[in-house]
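Peer 1: show me how the following folds:
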Amino acid sequence: MDNFTALLNKQKDFKKPAIEERIRILRNLKAAIKQHEKDILQALAHDLHKSEQEAYTTEIGMVYEEINHTVKHLHKWAKPTRVKTPLTHIGSKSMIIKEPYGSVLIVAPWNYPFQLAFSPLVGAISAGNAVTLKPSELTPQVSQVIRTIVEQVFHEDQAVVVEGGVDVSTELLKLPFDYIFFTGSVAVGKIVMEAAAKHLTPVTLELGGKSPCLVMPDADIKLAAKRITFGKFTNAGQTCIAPDYLLVHESVKDELLREMTACIQDFYGGEPETHPHFGKNVSQRHFDRLSQFLSNGTIVTGGQRNIEELKIAPTILDHITWEDPIMQEEIFGPILPVMTFESLDEVTNMIKARPKPLALYLFTTSKKTESYVLDNLSFGGGCINDTLMHVATPYLPFGGVGESGMGRYHGKDSFFTFTHEKSVLRQTNRFDFSFRYPNAKNGLDIVKKFLK
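Peer 2: Here you go, the predicted model:
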């Protein structure tokens, strides 16, 4: 604890770097990542059994895009902004100055251990903060590579990696950081927020929940099946924005499940649990938890397990009800429960009766249906006729709402998440309005003329 306190004090003394210096550091960070690309890919393959294509696309490539976008726009984002001044303040000038919060704690998860550590790091550094980065202990090889890269690019007073388990996270959360950025489960998010409240520390919580996928009878079923299969089973379903459950119109359920079964076979072969491009569950505990869900409902396809490699084949479960155990918590694995509906009102009422999801996916060719769902359902973000892809653009903010999280980041929003916008009014000395002072004659009458 004493070491952590000393480290934090050192970071609190860190002097805000100029914009050009931040850009230089971000370019150095990108160069270091490129230098260690092979190490990152090997670590992701070891810890999560990710293929090179999946690892590069969802982890390394997204960080490159975040850095490129930030470097291109940082001067514009960071420059002071002039704003209008009301008539009551005539003679003065108003501006908003962007300043870093100071010392930032970033707690990263295990499911995308590289991308979800470095994406917020890019935002925090671009805003001029000093960062303590805590990667997940469940992906130890990735954590080591992260530490190597950060030590290569940064001095300890600007950015440092602290490795360890829950005990280390607990000790870090006791410290008075100026900002906390956490990605993980709802349950741990509540613990983080409680710890932050003791110091009145602002937080961003990127959480999760049960994200629905709606398929209407007018959807392009073949294409929907392909995109849902991709979104659900990427990273073995261990994605916070993966479709958690499928709500499909009764009239097209059989066709959709047939097409999805064919897509699984096409993507991962006849024995997905042994396929080299299909990921593993991160730990024995998660594997055992997911295995219990296989007894819910009826297995349409999948269900096979590779106990040695902690793999569960992509599985679709039919005849599921809201009372089944699989519907009581976020699945976070390669199992997709299916339920049906008959009307749009029915399905929107189902979703509204539950906590607001992090993501929602709608497959339809009807603009009327699209408008109805967007107007009537609240969720963090999502896609129409696709899955996952809204998270892969720096032009769209990413974040949750309600129990699925608070705050947002990516691109411009990453910079502003880690930035305090300081309001400054510069008053003229050339003249003064005496009516504002308590001894002014007729002061109230004059004020009323301005403020009516």
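Peer 1: contacts and neighbour counts: CA atoms only from here.
Peer 2: Will do.
Peer 1: so residue 231 touches residue 245, yeah?
Peer 2: No. Residue 231 lies out of contact with residue 245 (Cα atoms under 8 Å); the separation is 11.5 Å.
Peer 1: of those two, which one has the most company?
Peer 2: Each of residue 231 and residue 245 has its neighbours counted (other Cα atoms under 10 Å); residue 245 has more, 24 against 21.
Peer 1: share the number of residues neighbouring the residue nearest to residue 324 when sequence neighbours are not counted, please.
Peer 2: Nearest in space to residue 324, with sequence neighbours left out and distances taken as Cα to Cα, 6 or more residues apart in numbering, is residue 296 at 6.5 Å. Number of residues near residue 296 (other Cα under 10 Å) recorded here: 17.
Peer 1: do residue 197 as well
Peer 2: Residue 197 has 12 nearby residues by other Cα under 10 Å.
Peer 1: how about this one, so we can line them up?
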Amino acid sequence: MSSPPSPSPARWFKALRRTRLGEPCLKTYPQECVDLLQRARVAFQAGRTIKEGFRLAQLEAVVRMLEEHECDFVDALGRDLHKPRFETVVSELILVKNEALHAINNLKKWMQPLHVERNLSTTLDECLVVSEPLGVALIMGTWCSPVPTCLVPMVGAIAAGNCAIISPSECTAHTAELLHRLMPFYLDNECFHVILAGTNDLPQVVELHFDHVFFTGNREEGIRIAQSAAHTLTPVTLILGGKNPCYVDQNCDISTTAQRIAWARFHNAGQSLVAPDYILCHKDVKARLVQALKCCLMQFYGSDPRESRSFGRMVNLEIFNRTRDILWRSGKVAVGGQVIEAEKYIEVAESDPIMQQDIFGPVLPLLPVNNVDEAIAFINKQEKSLCVYAYSNNSTVISRVMSETSSGSFCSNDSVVQSLMVALPFSGVGASGMGSYHGRYSFDTFSHRKSCLLRGTRFECVTYLRYPPYEDRNLSLMTWASTLSQRSQGWCQIL
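Peer 2: This is a model prediction of the structure:
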């Protein structure tokens, strides 16, 4: 295994000093992207990423990078999103480390060929499904979770034996810069690269013809990415935003429900693809839920959230103004109301503008419903969402919401946590995306499962029946064999 050259101490110190000072990085221009893709493709074709030892070394390097530069990531995300240290460590860094460690512990098993059950005609053959890497993957992260949306898919790409180029969001410039500066010191310099491209440049980057494109972001950008990838028949994984509904039944623990919803909606100042976007609340508990949410917000962030060290900020003025405008045009504010506080709980109607657009901010609309049937009907009228949440102590209600609605994921009596678990696939469906990742599912996303039949020549005395010139006698024999096999595996065993 060849490892990337170690930089001199002076170069290392210089890189870290620039990272701390937050110097702006230069944009990666199209020709640079072409050159990086070519370098990665040459490395892949040389078989550099194939060996298990190489993959393990790169995964361990990801863990080291996060551990040795935890303070740098905290600082970068603090600059970009005013993200509290606690949120950065728990929802960004630990999430990636868990994925990498899970892959390290299971890589040998994932890489092993899967043996398929034999039948009469393959008794002396070997039927295998072999996972082979796709090649060079392009991974585009989003600004609301800039570290995991870049590095969690990259863990899967590394584990599957691919090269990868990641493109962090330009909106979180300090985090993008940090990844750009640190990765060359930890990961193989030929196989893994970071580009700094603007959102408008990404479709052109996609058209350079990668072997897989993984995109996390909003639906409009996802559509442009998919269209660009279609020009070169490049497979895509899309994790897209949407309106994640949250049903609150009359039979639930209101205090716990309010705490879990408030945490999910307001962490990272509400900037999340998986947070509840609106509450469908049973009318009998609406008043109690509103009061409980008020208490939670006071407990979490105090009387003035601006002074709270636990409350983040919106990523840029564009997102802030957009959220402010739809807030002012919708419903009745029940908590908050001063836009400088960026803390809102709002009662709305179905037709309000805030229910027609994605929300990336600390705004939580509420619509009263009469029963679970009305909630399910409302959810099913909308596009399929990334997540559906339901809070109830009634298992029948939970079962109905889970089975009678369609979404990328479902969670009962909590929110967001299902998207953090390495053992569960996380995916979109319909308008919320396609493909899945996390754990083994990431490995499969970046692999081609190749069917392999290892056969000898010993049965030629039987298989000759399939050859021309075609005779009625041979056809009768093969039809008879096919009829027998239909009771078991449904194909002509004699072939």
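Peer 1: quick one: TM-score?
Peer 2: Once superposed, the chains reach a TM-score of 0.96 (TM-score structural alignment, normalised by the length of the first structure), with 446 aligned residues with a Cα RMSD of 1.3 Å.
Peer 1: can I take it that the residue nearest to residue 324 of the first structure is in a helix?
Peer 2: No. Residue 296 of the first structure: not assigned to a helix; according to DSSP: H, G, I helix; E, B strand; the rest coil it is coil.
Peer 1: which residues sit in contact with it?
Peer 2: 317, 320, 324-326 (Cα atoms under 8 Å, 6 or more residues apart in numbering).
Peer 1: ditto for residue 58 of the first structure
Peer 2: Contact analysis of residue 58 of the first structure by Cα under 8 Å, 6+ apart lists 112, 115.
Peer 1: could you rerun that using 6 Å?
Peer 2: For residue 58 of the first structure, the contact set (Cα atoms under 6 Å, 6 or more residues apart in numbering) is empty.
Peer 1: thinking again about what came up before, including distance to residue 98 of the first structure and secondary structure, could the contacts of residue 296 of the first structure go into a markdown table?
Peer 2: As requested, those are arranged in a markdown table below (distance: Cα to Cα, whole Å; DSSP: H, G, I helix; E, B strand; the rest coil):
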| residue | distance to residue 98 of the first structure | secondary structure |
| --- | --- | --- |
| 317 | 50 | strand |
| 320 | 50 | coil |
| 324 | 49 | coil |
| 325 | 47 | helix |
| 326 | 45 | helix |
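Peer 1: find the nearest non-adjacent residue to the aligned partner of residue 135 of the second structure in the first structure, please.
Peer 2: The pairwise alignment with the first structure assigns residue 135 of the second structure to residue 102, based on TM-score structural alignment. Spatial nearest neighbour of residue 102 of the first structure, chain neighbours left out: residue 129 (5.0 Å); criterion: Cα to Cα, 6+ apart.
Peer 1: report how many residues lie close to the equivalent of residue 158 of the first structure over in the second structure.
Peer 2: Taking TM-score structural alignment, the alignment pairs residue 158 of the first structure with residue 191 from the second structure. Residue 191 of the second structure: 23 surrounding residues under other Cα under 10 Å.
Peer 1: list the contacts of residue 191 of the second structure.
Peer 2: Listed by Cα under 6 Å, 6+ apart, the contact partners of residue 191 of the second structure are 40, 163.
Peer 1: how near is it to residue 54 of the second structure?
Peer 2: 11 Å (Cα to Cα, to the nearest Å).
Peer 1: same question, residue 322 of the second structure
Peer 2: 46 Å.
Peer 1: now do the contacts for the spatially most central residue of the second structure.
Peer 2: In the second structure, the centroid-proximal residue (Cα atoms, centre = their mean) is residue 239; its distance is 5.5 Å. Residues in contact with residue 239 of the second structure (Cα under 6 Å, 6+ apart) are 216, 428, 433.
Peer 1: what residue of the first structure matches up with it?
Peer 2: In the first structure, the residue paired with residue 239 of the second structure is residue 206, using TM-score structural alignment.
Peer 1: which residue in the first structure aligns with residue 166 of the second structure?
Peer 2: Checking TM-score structural alignment: residue 166 of the second structure goes with residue 133.
Peer 1: neighbours around that match, how many?
Peer 2: Using other Cα under 10 Å: residue 133 of the first structure sits among 24 other residues.
Peer 1: tell me what the helix or strand containing it is packed against?
Peer 2: Take DSSP states H and E as the rule and residue 133 of the first structure turns out to sit in strand 130-134. Packing partners of strand 130-134 of the first structure (3 or more Cα pairs under 6 Å, 6 or more residues apart in numbering; DSSP states H and E): strand 103-107, strand 159-161.
Peer 1: tell me roughly how far it lies from the second structure on average.
Peer 2: Relative to the matching residues in the second structure, strand 130-134 of the first structure has an average distance of 0.6 Å after the fit, by mean Cα distance after the TM-score superposition for the first structure.
Peer 1: what ranges do the strands span in the stretch 301-450 of the second structure?
Peer 2: Here the stretch 301-450 of the second structure has its strands, by DSSP state E, counting those that start in this stretch, at 332-336, 344-347, 363-369, 385-391, 407-412, 426-427, 433-434, 436-437, 447-454.
Peer 1: and the second one, how far out from the chain's middle?
Peer 2: The chain centre lies 28 Å from the centre of strand 344-347 of the second structure; the measure is Cα atoms, centre = their mean, to the nearest Å.
Peer 1: what's in contact with it?
Peer 2: Residues outside strand 344-347 of the second structure that contact it (Cα under 6 Å, 6+ apart) are 331-336, 362-366.
Peer 1: let's see that with 8 Å instead.
Peer 2: 331-337, 362-367.
Peer 1: secondary structure class for the aligned partner of residue 84 of the first structure in the second structure?
Peer 2: For residue 84 of the first structure, the aligned position in the second structure is residue 117, judged by TM-score structural alignment. Secondary structure, three-state DSSP: residue 117 of the second structure is coil.
Peer 1: ok, the one 10 residues further on next?
Peer 2: When states are read from three-state DSSP, the local structure at residue 127 of the second structure comes out as strand.
Peer 1: which residues touch it?
Peer 2: By Cα under 8 Å, 6+ apart, the contact set of residue 127 of the second structure is 115-118, 451-454.
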